[in-house]
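In: sequence unknown, structure follows:
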């Protein structure tokens, strides 16, 4: 793979990351705004990405903004929010054409940076409040998004499991916010929170593409520095380790045909830990790939599940199992899932399975890095974990994971919560 070189520069109020690369036909500029998860602010933060995409003072409607993006050789804008550990991250992405591939003398990257700056720092407002019609419309959009989660039973079951598993932790907070908060949010209160976000969030700016460090630094400096504050907020320390006395089993009944059995484990390992790479391999062997124990045993061998898989939450130290089963199969499916975890802890996997899984994890990383946005996400993990491991070092660490490393991971993993969403009147003991 190509060597990925990231140049980090601490600036006034933000940190700049420049990744020069001739690999991509586009140039990507990404802004990350990070703050701790708080119940009082999560719905405002969830709403802001919707507002920021609806226009700026220069392009005061969504249509005018989209036209301006089209005029910029089909530039693509994305704004969203996500949970990373017990932090909430708002991301603005602008992908534009690489000037080298176009027969024009236009300063495309300069225009793109200016546009992204105006979306972030100069959204449509009167200097004291957002546009009321935009806020009211986007509140409805967000409400529909929140309400729709109950219709996606897999997402709903995962959300409810986290509710129960992390009930006393900030991680329980819903990334899309809460409908009961929307009534009290208006164009003024949201604008005042937006100003607070700009003043206090930790900001990281990424420029990835065929561009020199000096050019990227100059463009971002001129567009961002005058708008931003002098200091960033402290990172919120994520709660990782919890004492588990008894596994919490939660059964919920709804009008469903396919039941959802989700299990939550504490791994006590996060992205910055030396064992993190062994955790990736452990998860791959357990439930991360179609060759995994969960897929082969719960789904294929016993035909108990429509799907059965696991994934890890890198910055919270969780391993989550998802399965869709018949309501009557709760006990049998749970027992087989528990059996697969016990086999993992005992090291019941072959050297060939270990090697194949390491190859799959490496290939997954390489595929992610093949996409500009995926590479930026991997690099941002370093910021969140306050570590400094290059992408090629990450791959080497996966390759060097041993059986003993995987067994050490197994020693740290503890089951915390079982969540079962089943049909009304369905019995989990059948």
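Out: Now that the structure is in, tell me what you want to look at. Note that the structure is a prediction, hence the values are computed from the model and not measured. Residues are numbered from 1 along each chain as shown.
In: switch to C-alpha atoms for all contacts and neighbour counts from now on
Out: Noted.
In: Give me the residue at the spatial middle of this structure.
Out: residue 82 (5.1 Å; Cα atoms, centre = their mean).
In: That one should be in a strand, yeah?
Out: Yes - counting by DSSP: H, G, I helix; E, B strand; the rest coil, one finds residue 82 located in a strand.
In: quick one: residue 91 and residue 32 touch, right?
Out: Yes - in this structure residue 91 lies within contact range of residue 32 using Cα atoms under 8 Å: 4.7 Å.
In: What are the contacting residues of whichever strand or helix holds residue 31?
Out: Here residue 31, judged by DSSP states H and E, is contained in strand 26-36. In this structure, residues lying in contact with strand 26-36 by Cα atoms under 8 Å, 6 or more residues apart in numbering are 86-98, 109, 113, 200-210, 233, 235-236, 372-373.
In: Inside helices: which ones of the residues you listed?
Out: Secondary structure from DSSP state H places 109, 113, 200, 372-373 of the contacts of strand 26-36 in helices.
In: follow-up on the earlier one: overlap in contacts of residue 91 and residue 32?
Out: Going by Cα under 8 Å, 6+ apart, no residue sits against residue 91 while also sitting against residue 32.
In: so who does residue 331 touch?
Out: By Cα under 8 Å, 6+ apart, the contact list for residue 331 reads 428-430.
In: 7 Å instead?
Out: 428-429 (Cα atoms under 7 Å, 6 or more residues apart in numbering).
In: before we go on, here's another structure to hold up against the first:
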């Protein structure tokens, strides 16, 4: 995977050259600092951009325009990236090598229509279309409570880091959704186009000079922001003693989510030593959590470990019977201590390294994965795929042990069966 970056005005273009695909994948990210006040608007705005434009005023005409581009695939959504929230517009279209000359330029012209000419009339988005989009988002917001895995994670983050970016509802709020109308959304759209950070990722068998010209011509952003930004949030507040929150719901399987602080460490340890720690502890079917807590002691239906590096947080998630809460927690603490003491083998380390290398290899199987790999590289200072491969092999057992000492349980959240009698912790 060959990667190169240039800046055109205030826009950063990332060229990811590969001859593996017949298509060219273009991803445009509009990034702004995440706030509870704007998140719902940004989600709705992304949906509106993909729904209709001045030239294509309804969903059917947008679909027909994509078909004219040899069934190009358009996706408009949002994602979080540390302290930032990103509106992501992507388009996958056949390379000019497999169509008549000019298809790539036509795809950029289509992206120009989506981004710079949404269906705004008399300084307002179309209210009828907006109502449809808001109804879909309302279902997502309400649906969070029904998805017990997502809801329990959200509640953990609310309790662990109140009033922080981590605690903002992933789908937005009904109150903020109801406040959106065509006029204030159009005003916010103008704000996004003037102030958001803009990055353009192009993946495929591309000519850099030609693509640069297309970006200058069809994506003439006038953003005021600099292209580079630091995506890390503020470190989490430390606790002398972990906080325990237990809530009841009408469920058959209790959801245990444990939030941990990741204390300050070097970029190398954060990106590589911590990754191996996570894989060995709870990131694979060969992990200590899985082999011991799930298989040996049969205390849970599933158990995983994952990290939110940009947010200085690590999460352990398990599906359990509430009666096993205390014992499960005891074993999780025990396995964490085992990692600190170095009670894991060279085979565990090599297996984790091979898992990481396999994941690295799979990145080049997808143009989308390649684009987001570069995005993460920028956010976390990860280095190229080749540099990541070299660095993961350098990690020692001692480095993993040192990282283990910097993972501290902050908050423990249990969403348990309504019929269960609470026991002491």
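Out: It's in. Just so it is clear, the model here is predicted, and its values are computed rather than measured.
In: ok so, going back, what's the match for the residue nearest to the centre of the first structure in the second structure?
Out: With TM-score structural alignment as the criterion, residue 82 of the first structure lines up with residue 79 in the second structure.
In: how near is its match to residue 33 of the second structure?
Out: Using Cα to Cα, to the nearest Å, residue 79 of the second structure is found at 12 Å from residue 33 of the second structure.
In: Over to residue 155 of the second structure?
Out: With Cα to Cα as the criterion, residue 155 of the second structure and residue 33 of the second structure are 22 Å apart.
In: one step back: who touches both of residue 79 and residue 33 of the second structure?
Out: residue 85.
In: Give me the mean deviation of the lengthiest helix in the first structure from the second structure.
Out: What stands out as the longest helix in the first structure, according to DSSP H, is helix 351-369. Helix 351-369 of the first structure, aligned to the second structure and superposed, deviates on average by 1.1 Å (mean Cα distance after the TM-score superposition for the first structure).
In: In the second structure, what range does that helix match?
Out: Going by TM-score structural alignment: helix 351-369 of the first structure matches residues 346-364.
In: residues contacting residue 368 of the first structure?
Out: For residue 368 of the first structure, the contact set (Cα under 7 Å, 6+ apart) comprises 374-375.
In: Out of the contacts of strand 26-36 of the first structure, which end up buried?
Out: 86-98, 109, 113, 200-210, 235, 372-373 (16 or more other Cα atoms under 10 Å).
In: The counterpart of residue 308 of the first structure in the second structure: neighbour count?
Out: Under the alignment defined by TM-score structural alignment, residue 308 of the first structure is paired with residue 303 of the second structure. By other Cα atoms under 10 Å, the residues close to residue 303 of the second structure number 23.
In: any idea how far residue 303 of the second structure is from residue 265 of the second structure?
Out: 26 Å.
In: now swap in residue 41 of the second structure and tell me
Out: 35 Å.
In: quick one: which of these two has more around it?
Out: Ranked by neighbour count (other Cα under 10 Å), residue 41 of the second structure and residue 265 place residue 41 first, with 23 against 14.
In: Next up, the contacts around the alignment partner in the first structure of residue 259 of the second structure.
Out: Under the alignment (TM-score structural alignment), residue 259 of the second structure pairs with residue 264 of the first structure. Taking Cα under 7 Å, 6+ apart, we find residue 264 of the first structure in contact with 318-321, 415-418.
In: Which residue is the nearest non-sequential neighbour of the counterpart of residue 242 of the first structure in the second structure?
Out: The equivalent of residue 242 of the first structure in the second structure is residue 237 (alignment by TM-score structural alignment). Leaving aside its chain neighbours, residue 237 of the second structure sits nearest to residue 161 (7.7 Å; criterion: Cα to Cα, 6 or more residues apart in numbering).
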